[in-house]
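Trainee: make a model of this:
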Amino acid sequence: MGLLGVLDAVFLAYFIIHIPTTIIVDSQSIVPAQYFPVWAKELLQWHIKTNEDHLVSTNPVWFVSLVTCETLLQLPFFFVVAYGFIRRANWIRVPCIIYGTHVATTMVPILADILFGPDSGPKRLTLFWIYFPYLLVPLLLVLRMALVDKPFAAAAGRRSGKGKRKAN
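Mentor: As a prediction, this is how the structure comes out:
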């Protein structure tokens, strides 16, 4: 497995892991607490206490708006893009560029607030490193998809029969 194969496996894992994370943890910022099991609420409270996550504990309006986008727009996309990566479908190229650009853009104010906001605490570097992959992976995804017209060209050719050798 080459570098692109490893990178694609990272992307697939990122999207698959993001599904339960969004449902169980992130959506607690917008969905009433009564809809979550006790263990999910305790998990979030553990994260807030352990990592001093002031964004999740205070839920400023701007942050809630980003979590709303994640839950309503990105969550359905996670299923679609995971399927696309499993099938090695070239049609996910443009949606991945849009997704990666959107998420990277939303992560800038989040990371800035974590590092420099008035409520950032002594564990701001720990919190920064928890959130940083959500900037890095989407940026890498944009690069991966923007640099080629068909990210899975070889796989598409094999499925369509174009990659078969002619018999002599």
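
Trainee: use CA for all of it now, contacts and neighbours both
Mentor: Fine.

Trainee: which parts of the chain are strands?
Mentor: For the chain, no strands turn up when DSSP state E is the criterion.

Trainee: in it, which spans are helices?
Mentor: If DSSP state H is used as the criterion, the helices of the chain fall at 3-24, 38-51, 54-58, 61-69, 75-87, 93-116, 124-131, 133-146, 153-160.

Trainee: so which of those helices is nearest Pro32?
Mentor: Each of the helices of the chain was scored for nearness to Pro32 using CA to CA, and the closest is helix 38-51 (10.9 Å).

Trainee: show me what counts as buried in that closest one.
Mentor: For helix 38-51, burial by neighbour count (16 or more other CA atoms under 10 Å) applies to 41, 44-45, 47-48, 51.

Trainee: out of those residues, who's nearest Leu75?
Mentor: Closest approach between those and Leu75, by CA to CA: Leu44, at 18.6 Å.

Trainee: wait, that closest one touches Ser27, no?
Mentor: No: Leu44 sits out of contact with Ser27 when judged by CA atoms under 8 Å, with a separation of 10.6 Å.

Trainee: measure how buried the nearest residue to Val108 once chain neighbours are set aside is and give me the count.
Mentor: Setting aside the residues directly before and after it, Val108 is nearest to Leu135 in space (CA to CA, 6 or more residues apart in numbering), at 7.8 Å. With neighbours defined by other CA atoms under 10 Å, the count for Leu135 comes to 19.

Trainee: next one: Pro95
Mentor: Other residues lying near Pro95 total 15 when counted by other CA under 10 Å.

Trainee: so how far is Val80 from it?
Mentor: In this view, Pro95 and Val80 are 10 Å apart by CA to CA, to the nearest Å.

Trainee: list the buried residues of stretch 99-110.
Mentor: Counting neighbours by 16+ other CA under 10 Å, one finds that the buried residues in stretch 99-110 are 99-101, 103-104, 106-107, 110.

Trainee: next up, for comparison:
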Amino acid sequence: MPTSIFSRKRDLAYLAFFIIHIPTILCVDIVPFYPDAYTPAFLNDLRSWYIATYNDRLFTHPPAWFDLYLLIEMLYHLPLSIWAIPALLRDDPLVPLHLLVFALEAAITTATCLTEILSWEHFGREQKVGLGWLYGPYLLLAVFMSGDMFLRLSGTLKGVEKAKSA
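Mentor: I've put the predicted structure just below:
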């Protein structure tokens, strides 16, 4: 029987993240990929509100690579996030492997976005700080998750090595 998610505090935090991450992907990030005829007005309104509120140029004047990052969100983050929720709940042994890959990819892409934001010349300090408060925690979580999953996998592999040599 798996250990309860409530006794695995880091996994509980990751579970909360993925529960929030899925609607963010579906309702903001990948809306441009939806056919216009099937896109509910509230999704366009939500995305417009986000852009008007944060003036996020990644969404209004995206660099060439940004569409690739959105595709990665749609084709990798979304399925992985859907898988991760029940996997975390059942304490699936593959969680560390999958979340290590996810976290490394998320850290790299988020760091790229933050670097781009910081390079915007005609963008005020307050605007950069505002976007930093949105992107920064995502980066910190990804870096933390990367380290956590690496240590979990290392511990597992060391245990396998000890068992082989015993």
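
Trainee: what's the TM between chain one and chain two?
Mentor: Here the superposed chains carry a TM-score of 0.81, computed using TM-score structural alignment, normalised by the length of the second structure; 151 aligned residues with a CA RMSD of 2.4 Å.

Trainee: what sits against the residue nearest to Val108 of the first structure?
Mentor: Listed by CA atoms under 8 Å, 6 or more residues apart in numbering, the contact partners of Leu135 of the first structure are 103-104, 107-108.

Trainee: list just the nearest of these to Arg87 of the first structure.
Mentor: Val103 (23.3 Å).

Trainee: distance to Phe15 of the first structure added to the contacts of Leu135 of the first structure, as CSV?
Mentor: Converted to CSV, the contacts of Leu135 of the first structure look like this (distance: CA to CA, whole Å):
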residue, distance to Phe15 of the first structure
Val103, 13
Ala104, 15
Met107, 16
Val108, 20
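
Trainee: and the residues you listed, which two are furthest apart?
Mentor: Spatial extent of these (CA to CA) is set by the pair Val103 and Val108 at 8.9 Å.

Trainee: which residues does the aligned residue in the second structure for Phe85 of the first structure contact?
Mentor: When the structures are aligned by TM-score structural alignment, the residue of the second structure matched to Phe85 of the first structure is Leu88. Taking CA under 8 Å, 6+ apart, we find Leu88 of the second structure in contact with 5, 11-12, 15, 95.

Trainee: please apply the same query to Leu151 of the second structure.
Mentor: Leu151 of the second structure neighbours (CA under 8 Å, 6+ apart): none.

Trainee: for the aligned partner of it in the first structure, give its distance to Arg93 of the first structure.
Mentor: Structural alignment places Leu151 of the second structure opposite Leu147 in the first structure (criterion: TM-score structural alignment). Between Leu147 of the first structure and Arg93 of the first structure the distance, using CA to CA, works out to 10 Å.

Trainee: rewinding a little: now, which of the buried residues of stretch 99-110 of the first structure sits nearest Thr126 of the first structure?
Mentor: Each of these was scored against Thr126 of the first structure by CA to CA, and Ile110 proved nearest at 13.8 Å.

Trainee: so what's the closest one closest to, chain neighbours aside?
Mentor: Counting by CA to CA, 6+ apart, Ile110 of the first structure lies nearest to Phe63, which is 7.7 Å off, once chain neighbours are set aside.

Trainee: how many residues are close by the equivalent of that neighbour over in the second structure?
Mentor: Structural correspondence for Phe63 of the first structure with respect to the second structure (TM-score structural alignment): Phe66. With neighbours defined by other CA under 10 Å, the count for Phe66 of the second structure comes to 16.

Trainee: now Ser160 of the first structure
Mentor: Residues lying near Ser160 of the first structure (other CA under 10 Å) number 9.

Trainee: Arg158 of the first structure now?
Mentor: The burial count assigned to Arg158 of the first structure is 11, neighbours taken as other CA under 10 Å.

Trainee: show me what it lines up with in the second structure.
Mentor: Using TM-score structural alignment, Arg158 of the first structure lacks an equivalent in the second structure.

Trainee: list the buried residues of stretch 135-148 of the second structure.
Mentor: By neighbour count, and taking 16+ other CA under 10 Å as the criterion, the buried residues in stretch 135-148 of the second structure are 135-136, 138-139, 141-146, 148.

Trainee: after superposing, tell me the mean distance of it to the first structure.
Mentor: On the superposed models, the aligned residues of the first structure are on average 1.4 Å from stretch 135-148 of the second structure, with distances taken as mean CA distance after the TM-score superposition for the first structure.

Trainee: residues in the second structure aligned with stretch 7-24 of the first structure?
Mentor: Mapped onto the second structure with TM-score structural alignment as the criterion, stretch 7-24 of the first structure occupies residues 10-27.

Trainee: cool, and stretch 95-107 of the first structure?
Mentor: Residues 98-110 of the second structure are where stretch 95-107 of the first structure lands when matched by TM-score structural alignment.
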